[in-house]
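[1] Have a look; sequence and predicted model below, questions after that.
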Amino acid sequence: MKLYIKNMVCARCKMVVESEFEKLGLQTISVELGEVELQNEITDSQKEVLLKNLQSLGFDLLDDKKTKTIEKIKNLIVDLVHHKNSELKINLSDYLVENLNQDYSTLSNLFSEIENTTIEKYFISQKIEKVKELLIYNELSLSEIADILNYSNVAHLSNQFKKITGYTPTSFKQLKDNKRIQIENL
């Protein structure tokens, strides 16, 4: 049995969610971003307790097909941007079609309808958050960051960064209160 969970965006989320399943004695086969596969069916009472526990931690169970698809799109994008830098060179629409086995225009229309933004804008906001993270770490040059995140050049990264944040990457680095946004709030 598979359950779909909203707001799972990182490895730490996976650990927390897996822990909640263990607390209830539910054996998992796999725990991935936004998705948990169980060995056995879950009872309604277990599902109720699980939902309550997950919601207290900022997660939620997803039930309808549209919401599940949106969450899968978001999880694929988060995983791509934050964990699979080398794969950023592929076309986003091809990546989503390949992983979700659905037509891109269907995915795009559904995402826009539910999220009130485009897949592309969501993808860009994830990339900008990754840029912020890398700028704060101060281990890579802007040129290296542009290369890692598959920007055509530093100017393209800088222009997009300023358009989204209102700051140049350099002025953002100099801020004492770096304004990063949690991934699940994008």
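    Great, that's in hand. Numbers count the residues shown, from 1 in each chain.

[2] hey, let's count contacts and neighbours off CA atoms from now on
    OK.

[3] Which strands or helices does the strand or helix carrying Ile164 pack on?
    Here Ile164 sits within helix 154-165, counting by DSSP states H and E. Counting contacts by 3 or more Cα pairs under 8 Å, 6 or more residues apart in numbering; DSSP states H and E, helix 154-165 is packed against helix 119-137, helix 142-148, helix 169-174.

[4] will you turn the ones you listed into a markdown table that also has mean neighbour count and distance to Glu35?
    Below are those laid out as a markdown table (neighbours: other Cα atoms under 10 Å; distance: least, Cα to Cα, whole Å):
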| stretch | mean neighbour count | distance to Glu35 |
| --- | --- | --- |
| helix 119-137 | 19 | 20 |
| helix 142-148 | 17 | 27 |
| helix 169-174 | 15 | 35 |
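
[5] Please identify which of those helices is closest to Tyr95.
    Comparison of the helices and strands packed on helix 154-165 against Tyr95 by Cα to Cα identifies helix 119-137 as nearest, at 12.1 Å.

[6] closest one to Ser108 among the helices and strands packed on helix 154-165?
    With Cα to Cα as the criterion, Ser108 lies closest to helix 119-137 of the helices and strands packed on helix 154-165, at 6.2 Å.

[7] Use this one as the comparison:
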Amino acid sequence: MTQSSRRARALSPLATSAIAVALVGVTAGTALADAPAAAGPAKDVTRSAAAAGRHRPTPAAPFFYLTGILPSGQMYVYMPDGKGGFDDRSGVAVWPHLRYEVSIDPDLTGWQDGAYQVMDDGTLNLWRGGRLKKVATGWGRYNVAFSPGTLGHAKHPDLLARDRQGVLWRFQTRADGTLAPRVEVGTGFDRFTQVTGKGD
């Protein structure tokens, strides 16, 4: 297989992935719809050992892409180069009214194959398998969200979010992407510009 064909294959469940690059400072509803996204990625990213820099991902050491989103909604993807850096950016989608996105590995395969999206109006959507699904409303109250893994050894990774008062909340995710009721983790997290983590 040639380098170019490997890189082409490296670009197929990518739309399903995103860590919004709002790296500086920056409830639970039920799914109402499961419809194709109106503005989705222009291209996808497939699971490729070449794209992972010959690293075979595991849930403990996953392969995630870095995604940047401009105020216009234009999304760019930066693929890891396997050497601690990133390849040149690729424009993959336009998501109007997207505030930020959280990459996830719902099935704990080690591959990034989904993303929760927080929209300007506080809607929380799940983007997975080429489809956009409304999961909850009221997420305008949170200014940071991330998925550090399965903190309680659940079957699916947790979603953590910090509200504007500095309280950190944990949401257990379900197989269909919906969220269990939130549980308080702690207070005082407003002292930090950003909160993140990976692993149990």
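    Everything's here; your move. Note that the structure is a prediction, hence the values are computed from the model and not measured.

[8] Send over the TM-score of the superposed chains.
    After superposition, the two chains reach a TM-score (TM-score structural alignment, normalised by the length of the first structure) of 0.29; 98 aligned residues with a Cα RMSD of 5.8 Å.

[9] Kindly reformat the helices and strands packed on helix 154-165 of the first structure as TSV and extend each row with distance to Glu48 of the first structure.
    Listed next are those as TSV, based on distance: least, Cα to Cα, whole Å:
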stretch	distance to Glu48 of the first structure
helix 119-137	31
helix 142-148	42
helix 169-174	44
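
[10] how long is stretch 79-96 of the first structure end to end?
    Using Cα to Cα, to the nearest Å, the end-to-end distance of stretch 79-96 of the first structure comes to 12 Å.

[11] Which strands and helices lie in contact with the helix or strand containing Val92 of the second structure?
    If you go by DSSP H and E, Val92 of the second structure is part of strand 90-94. Applying 3+ Cα pairs under 8 Å, 6+ apart, we find strand 90-94 of the second structure packed against strand 74-78.

[12] How much space separates Gln117 of the second structure from Lys133 of the second structure?
    Gln117 of the second structure sits at a distance of 10 Å from Lys133 of the second structure (criterion: Cα to Cα).

[13] Kindly report the same for Glu101 of the second structure.
    Going from Glu101 of the second structure to Lys133 of the second structure by Cα to Cα gives 14 Å.

[14] Which one of these two is surrounded by more residues?
    Higher neighbour count among Glu101 of the second structure and Lys133: Glu101, with 28 against 22, using other Cα atoms under 10 Å.

[15] Neighbours of Ala8 of the second structure, how many?
    16.

[16] do the same with His156 of the first structure
    His156 of the first structure: 11 surrounding residues under other Cα under 10 Å.

[17] All the strands of the first structure, residue numbers only.
    Here the first structure has its strands, by DSSP state E, at 2-6, 28-32, 35-38, 60-62.

[18] circling back: wait, which of the helices and strands packed on helix 154-165 of the first structure is closest to Thr69 of the first structure?
    Across those, closest to Thr69 of the first structure is helix 119-137 (Cα to Cα), at 12.3 Å.

[19] Point out the other helices and strands that that closest one packs with.
    Judged by 3+ Cα pairs under 8 Å, 6+ apart, the packing partners of helix 119-137 of the first structure are helix 65-83, helix 104-115, helix 142-148, helix 154-165, helix 169-174.

[20] List the buried residues of the second one.
    Right, helix 104-115 of the first structure. Counting neighbours by 16 or more other Cα atoms under 10 Å, one finds that the buried residues in helix 104-115 of the first structure are Tyr104, Leu107, Ser108, Leu110, Phe111.

[21] ditto for the fourth one
    Within helix 154-165 of the first structure, the residues scored as buried using 16+ other Cα under 10 Å are Val154, Leu157, Ser158, Gln160, Phe161, Thr165.

[22] now the residues you listed in a markdown table, with distance to Glu48 of the first structure?
    As requested, these are arranged in a markdown table below (distance: Cα to Cα, whole Å):
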| residue | distance to Glu48 of the first structure |
| --- | --- |
| Val154 | 49 |
| Leu157 | 45 |
| Ser158 | 47 |
| Gln160 | 43 |
| Phe161 | 42 |
| Thr165 | 40 |
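
[23] Nearest to Asp94 of the first structure, out of the helices and strands packed on helix 119-137 of the first structure?
    helix 104-115 (7.8 Å).

[24] contacts for that closest one?
    Applying Cα atoms under 8 Å, 6 or more residues apart in numbering, the contact partners of helix 104-115 of the first structure are Lys66, Thr69, Ile70, Ser93, Asp94, Leu96, Val97, Thr117, Thr118, Ile119.

[25] Swap in 10 Å and give it another go.
    The contact list for helix 104-115 of the first structure (Cα atoms under 10 Å, 6 or more residues apart in numbering) reads 66-67, 69-71, 73-74, 92-98, 100-101, 116-120, 122.

[26] now swap in stretch 161-171 of the first structure and tell me
    For stretch 161-171 of the first structure, contacts defined as Cα under 10 Å, 6+ apart pick out 121, 124-125, 127-129, 131-132, 135, 142, 155, 157-160, 172-173, 175, 179-180.

[27] That one: end-to-end distance?
    Stretch 161-171 of the first structure has an end-to-end distance of 11 Å (Cα to Cα).

[28] coming back round to it: for ChimeraX, what selects the buried ones among the contacts of helix 104-115 of the first structure?
    Only the buried entries of the contacts of helix 104-115 of the first structure go into this ChimeraX selection, using 16+ other Cα under 10 Å:
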select :67,69,70,71,73,74,92,93,95,96,97,118,119,122
